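Predicted coordinates and the sequence they were generated for:
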Amino acid sequence: MKSVAHVYPWDIIGDPGAVQRILDLGVDAVALAASYHTVRAATPLHPEHRLVDARHAALYVPVREQAWGGRRLTPAEPSWVDGPDSYGQARDALKAAGLPVYAWTVLTHSSRLGDLAPEVVVRNAFGDRYPYALCTAQPEVVEYALTLVREIVEQGQPDGVVLEACGPLGFFHGGHHEKTEGGDWGKVRQALLSICFCTACAARCTEAGIEVDTLRAQVRNAVDAGEPDSVESALGAELASALAAVRTSVVAQLRALLVGEVRELAPQARVIVHASADPWATGPFATAAPELGVEVDAVVAMCWPGPEASIPGIEALRKLAPGTRIAGYVLALPPKPIEAAAMRAELAALAAAGVQEFHLYHAGLASGARLAVVREALDSLGQRP
């Protein structure tokens, strides 16, 4: 059983006690953000500040001219941390204490780049663009993701790479001050609103024999007709199957490309992918259906809702990727209670369901009381050396 704590570079830099707090958790490794979206982050235990306002997506290794020069999709440097290589600074501090460091790499979530290049973002059936969601059917986005991974591996020298949003985002996981709840769109309609009609996706659909205008009309009608039982019932089994094949193949190609790049550049590094077995899944846990298709060291299942809600997804991932290590993304923040017994029970239930490592979110955002809960829960499962 392994455990991995997630942190941001600013959680480590400037805090002499941060590394020891992570060591005290008893985790086996740290997932350190190397590429991340905009966030307003609490730093409850940092000696110098209580909040960090990361105002746009950024790359936390140097943005080198030789890699990015002349490209429209170029990541920004962060102005809220000192120096051009905050990932490297934090990595060195963690590794000096004997902690392996994984490069936590968010690939396609960037409102800044979506605003700069609106034609390469996800566009729904109504023509609405999602500026935070770079569409991986777009060759320019694929090249951006490949360069991002290459730069992080070459400069960051990580012990592992965690690929998040390895596929397009969709309706969910949107913008600031989200005000969409009143639409009463359930999971199926959110999936329908995540179907992309950008030029690249439309071209792929046409190549697959799908009449794009007909598909668009059916999606629009289904969204406005009330909550369907499934995407398949909304679109019809034949059309849904053809569309799912197009969408999953796009993500599979990206996943194979990026995993292959990591394997070539850093053969000894662990490769970990956030994934879902749902063929319509978008977002941080993009679809890996109908099969994973690449050899990775672990696939991470979303487990924030707790074991009862998460176990079906874990079991589906196991069927989709037999023989691959299953990790669980576990929330240590609200609305989870500050109760060691509850955390122990949650980890035990996930382990019984086949989870073989825990990815704990988040060692920098959590209060001291919450870190104590994590420490006690890991103790109870024999996690600590």
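Sure thing, it's come through. Residues are numbered from 1 along each chain as shown.

contacts, neighbours, all on C-alpha from now
Will do.

In three-state terms, label the residue lying closest to residue 301 once chain neighbours are set aside for me.
Nearest residue to residue 301, sequence neighbours excluded (C-alpha to C-alpha, 6 or more residues apart in numbering): residue 328, at 5.0 Å. What DSSP: H, G, I helix; E, B strand; the rest coil gives for residue 328 is strand.

try it against this one:
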Amino acid sequence: MKASAFVYPWDVDGDPRAPETVAGLGVEQVTLAAAYHSTRALTPRHPRHRIVTAEHAAVLYPPDAGRWAGRDPRPYPAGDWAPGDAYGVAADALADAGLEVHTWVVLAHNSRLGAEHPHTSVVNAYGDRYPWAPCIAQPATRAYLVDLAAEAAVRPGARGTELESLGWYGLAHLHAHDKTAGVGLGDAGQYLMSLCFCPDCRAGYGGQGLDPDELAVAVRDALEPVWRGTAPSDGGWAGVEKLLGETRAGATRAWRDTTARSLQEAAVAAVRAAAPEGFQVLLHADPVSYHCGANAGVDPAHILSVADGVVVPCTGGAGLLTPFAEQAHDGTVIAANFTVVSGMGGSPGTLAADAARAADLGATELRLYHAGLASDGDLAAVRRGLGGRPYRG
């Protein structure tokens, strides 16, 4: 199967050996970050640094001043962690090494946006804002995300893109010094704590026949026994219906599913309009539409009618591939995404077996997270799994 490794520009820029190292893994493609959220990243082989701190969500290239003039929100340029056209410099070096370059674009995940413009954030039933999670129902935010998708995806020379966080973001997020594990929230609790009550979402619930004030009270009442530990909050969608009631739960999901679908359709259409013929558009996706996060919850049949395929998290098991495989058609890309950093829970030593299992479940390609973060030992295991050539660093 065709394989692609995720890479940041700062893994490559300033390290002349990096392109050969990645190409030597046995991958044909790289998925190179063009727009990314804040992070602190290890760079274990770079000749100039070992830790890169990306202080806020940013585009890793110079944004188009004409596109964004007078607009708010608009993308933030990167600081010294990715100066100038860091993406473009890295892309050229990787292409020169014979690798096909696709962009990696993170969209509805932006803590700086939420900090500077609190009204853009998801706000839960208690009135708490989630500054990392832009509300995708708000018209100005949707317009920003659609235009950002088109600009960041279609960089010079790119053959395709992978759009991450193109959907609802909610409570689940590894925030700095995260301390939210004191009460176990299963699928149902996570969903209720991720419901947004900003003015646009309140209007959306009203359009589904719900009184938003009554809904907020119902959510808080439903969660009260969860906080006390006297009621479970798992059980998938059935658990949500048990906590909130079938009618209310169904109405909230109808609003959120419709909102996410229309944003995904608009963003993919904008990318296609800006891209050359044959440009591939994939979404990082979860086949359960009410799930939130970087792998946006989607309906498999719908998303595969919109995009060219999906990138599916498989590190904990490849079972999420099946719903997408059941809806695939000729040419559909179903990429199984495996973490290959052992310190982040990956198992690079079992990559060959994991890939074979994923292929049995319908995967057509592999994604490896993450070539820049992995140790030399992890990369050696990847090379063995993919049949790459020895690293000559």
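That came in fine, so what should we check first? Predicted, not measured: the structure shown is a model, and the values here were computed from it.

what's the counterpart of the residue nearest to residue 301 of structure 1 in structure 2?
Correspondence of residue 328 of structure 1 to structure 2, assessed by TM-score structural alignment: residue 336.

Confirm residue 270 of structure 2 sits in a helix?
Yes: if the criterion is three-state DSSP, then residue 270 of structure 2 is within a helix.

Aligned to it, what sits in structure 1?
By TM-score structural alignment, residue 270 of structure 2 lines up with residue 261.

tally of neighbours for that match?
17 (other C-alpha atoms under 10 Å).

Now do the same contact list for the nearest residue to it once chain neighbours are set aside.
Closest residue to residue 261 of structure 1 apart from its sequence neighbours, by C-alpha to C-alpha, 6+ apart: residue 150 at 7.0 Å. Taking C-alpha atoms under 8 Å, 6 or more residues apart in numbering, we find residue 150 of structure 1 in contact with 261, 262, 265.

And for residue 366 of structure 1?
Here residue 366 of structure 1 is in contact with 43, 44, 332, 333 (C-alpha under 8 Å, 6+ apart).

Please point out which of those residues structure 2 shares.
Among the contacts of residue 366 of structure 1, the contacts conserved in structure 2 (both residues aligned by TM-score structural alignment, their matches' C-alpha atoms under 8 Å) are 44, 332, 333.

how about the strands in structure 2?
Remark: strands assigned in structure 2 by DSSP state E are 2-7, 29-36, 39-42, 51-54, 58-59, 100-106, 121-123, 129-134, 160-164, 280-286, 296-297, 309-313, 333-339, 365-369.

Could you look over the ones you listed and pick the most buried one?
strand 121-123 (a mean of 29; mean count of other C-alpha atoms under 10 Å).

what's the offset of that one from the middle of its chain?
From the chain centre to the centre of strand 121-123 of structure 2 is a distance of 18 Å (C-alpha atoms, centre = their mean, to the nearest Å).

now for that strand, which elements pack on it?
Strand 121-123 of structure 2 makes packing contacts with strand 129-134 when contacts are defined by 3 or more C-alpha pairs under 8 Å, 6 or more residues apart in numbering; DSSP states H and E.

go with 10 Å
helix 111-116, strand 129-134, helix 187-194, helix 199-207 (3 or more C-alpha pairs under 10 Å, 6 or more residues apart in numbering; DSSP states H and E).

What lies in contact with the longest one?
By that I understand helix 199-207 of structure 2. 119, 122-123, 135-139, 195-198, 209-213, 215-216, 248, 251-256, 259 (C-alpha atoms under 10 Å, 6 or more residues apart in numbering).

Now, these that are in helices?
139, 212-213, 215-216, 248, 251-256, 259 (DSSP state H).
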